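Q: sequence and predicted structure, then a few things I'm wondering about:
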Amino acid sequence: MITVAIAEDHVSLSDGLQLFLEQETDIKVKYTATNGVQLLSKFKEEPTDVILTDISMPEMNGIELCKTIKSQYNSTKVIALSMFDNSGAIKDMINAGVDGYVLKSSPLIDLRQAVRDVFNDQNYFDVHIKEQVEEIQSQKLKKNLLSRSEREILQFIAKGLTSQQIAEIRGSAISTVNKHRKNMIQKLGLSGKRELLEYAMNQHAHSNS
């Protein structure tokens, strides 16, 4: 039996999801909540195998809920159920450790499949966001290639700082900063400084907005 908890601030939708999922003999919705704080309170008393969560909710949104669950109960699977198909929301959930992402506009059978897939240690991402997910995961892998110093310099580059300004802030030589720039260009497979700037701005655009 797959046990499920639902965090969704629209009660009618939450009730509908529960009715649909419980038509299956192998799925049981243990409880629902209208925000992340309420769900966490219930979850501590009665953990479930899978959590379905909306992203936009009062008090604690789905991103923070996912981060908390993954940091304290890593074996629990989390699926984002959202109307948002933009890369920013998807990236935030992936970075939070989400196991699946289903659009509210998709058929309910997709959600049912997502529950079963993540329970069996497989990720499930809605077919309509496949390209965004692949791009985000690719960028994440590339970023993991960078050292801590390179990631720090990348943040400064995203803010439009020159090598001299970065060197002054870090208390290092300009040649050291330029060497890190060159290494990042090689590691990320970029053609030069312009592409490095574009990459840096793209990586940090959401966090700086």
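A: Yes, it's here.
Q: drop to CA atoms for contacts and neighbour counts, all remaining ones
A: Noted.
Q: can you give me the helices for the chain?
A: All helices of the chain, identified by DSSP state H, fall at 11-21, 36-45, 62-72, 87-96, 108-119, 130-144, 148-158, 163-170, 174-188, 193-208.
Q: so which other helices or strands are in contact with the third one?
A: Identification of packing neighbours for helix 62-72 by 3 or more C-alpha pairs under 8 Å, 6 or more residues apart in numbering; DSSP states H and E yields helix 36-45, helix 87-96.
Q: same thing with the longest one?
A: Where contact means 3+ C-alpha pairs under 8 Å, 6+ apart, helix 193-208 is packed against helix 148-158, helix 174-188.
Q: what residues of the last one count as buried?
A: It refers to helix 174-188. Neighbour-count burial for helix 174-188 flags 174, 177-178, 180-181, 184-185, 188 (criterion: 16 or more other C-alpha atoms under 10 Å).
Q: wait, doesn't G97 sit right on C66?
A: Yes: under the criterion of C-alpha atoms under 8 Å, G97 makes contact with C66 at 6.8 Å.
Q: who has more neighbours, those two?
A: Neighbour comparison, G97 and C66: the larger count goes to C66, with 29 against 20 (by other C-alpha atoms under 10 Å).
Q: show me the contacts for the more buried one.
A: 78, 93, 96-98 (C-alpha atoms under 8 Å, 6 or more residues apart in numbering).
Q: K143 now?
A: Going by C-alpha under 8 Å, 6+ apart, K143 touches 151, 188.
Q: do T34 as well
A: By C-alpha under 8 Å, 6+ apart, the residues touching T34 are 7-11, 57.
Q: and the two most separated of those?
A: Greatest spacing in the contacts of T34, by C-alpha to C-alpha: V11 and M57 (12.0 Å).
Q: rewinding a little: nearest to D126, out of the buried residues of helix 174-188: which one, please.
A: Set against D126, the nearest of the buried residues of helix 174-188 by C-alpha to C-alpha is L188 (27.4 Å).
Q: contacts only, for the closest one.
A: Here L188 is in contact with 142-143 (criterion: C-alpha under 8 Å, 6+ apart).
Q: just give me the neighbour total for the nearest residue to K67 once chain neighbours are set aside.
A: Spatially, and ignoring its direct neighbours in sequence, K67 is nearest to A96 (4.9 Å; C-alpha to C-alpha, 6 or more residues apart in numbering). For A96, the number of neighbouring residues by other C-alpha under 10 Å comes to 20.
Q: in addition, the following structure is provided for comparison:
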Amino acid sequence: MTTVLIADDHAVVRSGLRQFLASTTDLKITAEACNGQDVLQQIGPSKCDILLLDINLPDLNGLEVLKRAKRLRPDLPVLVFSMFSEDEFAVHALNAGASGYLNKDSPPAQILQALRTVASGARYLSPALAEKLLSGNLGRGKALPHETLSPRENEVMLALSRGIALTRIAQQLNLSVKTISTYRTRVLEKLNLNSNADITRYVLEHKLDT
């Protein structure tokens, strides 16, 4: 039996999928999450074999949840299940480590095929998405500004968004204040922002922090 953790903030979606998969003999939803933090707390090795992840979560950006989940469990297959079109987010999700991307309006047989495909260790692409990728008609997806940040720049961005002073950030990261100031400048440049208040607003808008 392949166990599935479903992450979606709509109870009706979780309930519908749970009932749907209950009719199969090889797939079972054994855990549910309604937000990003709940997902990250539930993906221990014994908790699930597949993560079925909506990218529109209330607390964290779903793509950020995907990246964190893959850091915690690199071997965990993640199938993104979203209302957004493949043209908008599929490439971003696949580049972030997703094993597949599926629209919520997909027919039941396609949902089962996608889950079974990623459970086997393979990647799942819908016929339409595969055709677009092969023909070159699907854009590679423009990176969001924060995706260009280095891990250290990302740390500094989050710290600044929480209102932490440069001297305190320097102490926490065991770096000089001058170095932190340099990282701050890089963050502002890469995000095309002007102040710490802008950084806070950006982080909140993109749900990059809890």
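A: Alright, I've got the coordinates. These figures come from a predicted structure and were not determined experimentally.
Q: related to what we said a few turns ago, now the contacts of C66 of structure 1 as a markdown table including distance to Y124 of structure 1?
A: Formatted as a markdown table, the contacts of C66 of structure 1 follow (distance: C-alpha to C-alpha, whole Å):
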| residue | distance to Y124 of structure 1 |
| --- | --- |
| V78 | 10 |
| M93 | 13 |
| A96 | 15 |
| G97 | 13 |
| V98 | 10 |
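Q: which ones are touching the residue nearest to the spatial centre of structure 2?
A: The centroid of structure 2 falls nearest to L63 when counting by C-alpha atoms, centre = their mean (2.3 Å). L63 of structure 2 makes contact with 55, 92-93, 96, according to C-alpha under 8 Å, 6+ apart.
Q: again, but for N183 of structure 1
A: Counting by C-alpha under 8 Å, 6+ apart, N183 of structure 1 has no contacts.
Q: repeat that for the one 3 residues further on.
A: Remark: with contacts taken as C-alpha under 8 Å, 6+ apart, Q186 of structure 1 is in contact with nothing.
Q: which of the contacts of T34 of structure 1 fall in strands?
A: Judged by DSSP state E, strands contain the following of the contacts of T34 of structure 1: A7.
Q: just the buried ones from the contacts of T34 of structure 1, in PyMOL syntax?
A: Buried residues among those (16+ other C-alpha under 10 Å), as a PyMOL selection:
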select buried, resi 7+8+9+57
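Q: please look at V80 of structure 2 and K104 and confirm they touch.
A: No: here V80 of structure 2 lies out of contact with K104, judged by C-alpha under 8 Å, at a distance of 9.5 Å.
Q: and the two? which has more neighbours close in?
A: Counted by other C-alpha under 10 Å, V80 of structure 2 and K104 do not tie: V80 has more neighbours, with 26 against 16.
Q: list the residues that contact the more buried one.
A: Contacts of V80 of structure 2 (C-alpha under 8 Å, 6+ apart): 52-55, 93, 98-102.
Q: okay, and which of these map to strands?
A: Taking DSSP E as the definition of strands, the contacts of V80 of structure 2 contribute 52-53, 100-102.
Q: which stretch of structure 1 lines up against stretch 188-204 of structure 2?
A: Counterpart in structure 1 of stretch 188-204 of structure 2, with TM-score structural alignment as the criterion, is absent.
Q: so how far is that stretch off the chain centroid?
A: In this view, stretch 188-204 of structure 2 has its centroid 21 Å away from the chain centroid, taken as C-alpha atoms, centre = their mean, to the nearest Å.
Q: ok, now stretch 64-81 of structure 1?
A: Offset of stretch 64-81 of structure 1 from its chain centre (C-alpha atoms, centre = their mean): 10 Å.
Q: ends of that stretch, what's the gap?
A: One end of stretch 64-81 of structure 1 sits 14 Å from the other (C-alpha to C-alpha, to the nearest Å).
Q: any buried residues in it, and which?
A: Using 16+ other C-alpha under 10 Å as the test for burial, stretch 64-81 of structure 1 gives 64-70, 76-81.
Q: make a markdown table out of those residues and add distance to K143 of structure 1.
A: Shown next, in a markdown table, are those (distance: C-alpha to C-alpha, whole Å):
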| residue | distance to K143 of structure 1 |
| --- | --- |
| E64 | 22 |
| L65 | 24 |
| C66 | 22 |
| K67 | 20 |
| T68 | 23 |
| I69 | 24 |
| K70 | 21 |
| T76 | 26 |
| K77 | 25 |
| V78 | 24 |
| I79 | 24 |
| A80 | 24 |
| L81 | 27 |
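Q: now, which of the residues you listed sits nearest K44 of structure 1?
A: The closest of these to K44 of structure 1 turns out to be I69 (C-alpha to C-alpha; 10.2 Å).
Q: surely A114 of structure 1 meets G100?
A: Yes: in this structure, A114 of structure 1 is within contact of G100 by C-alpha under 8 Å, at 6.6 Å.
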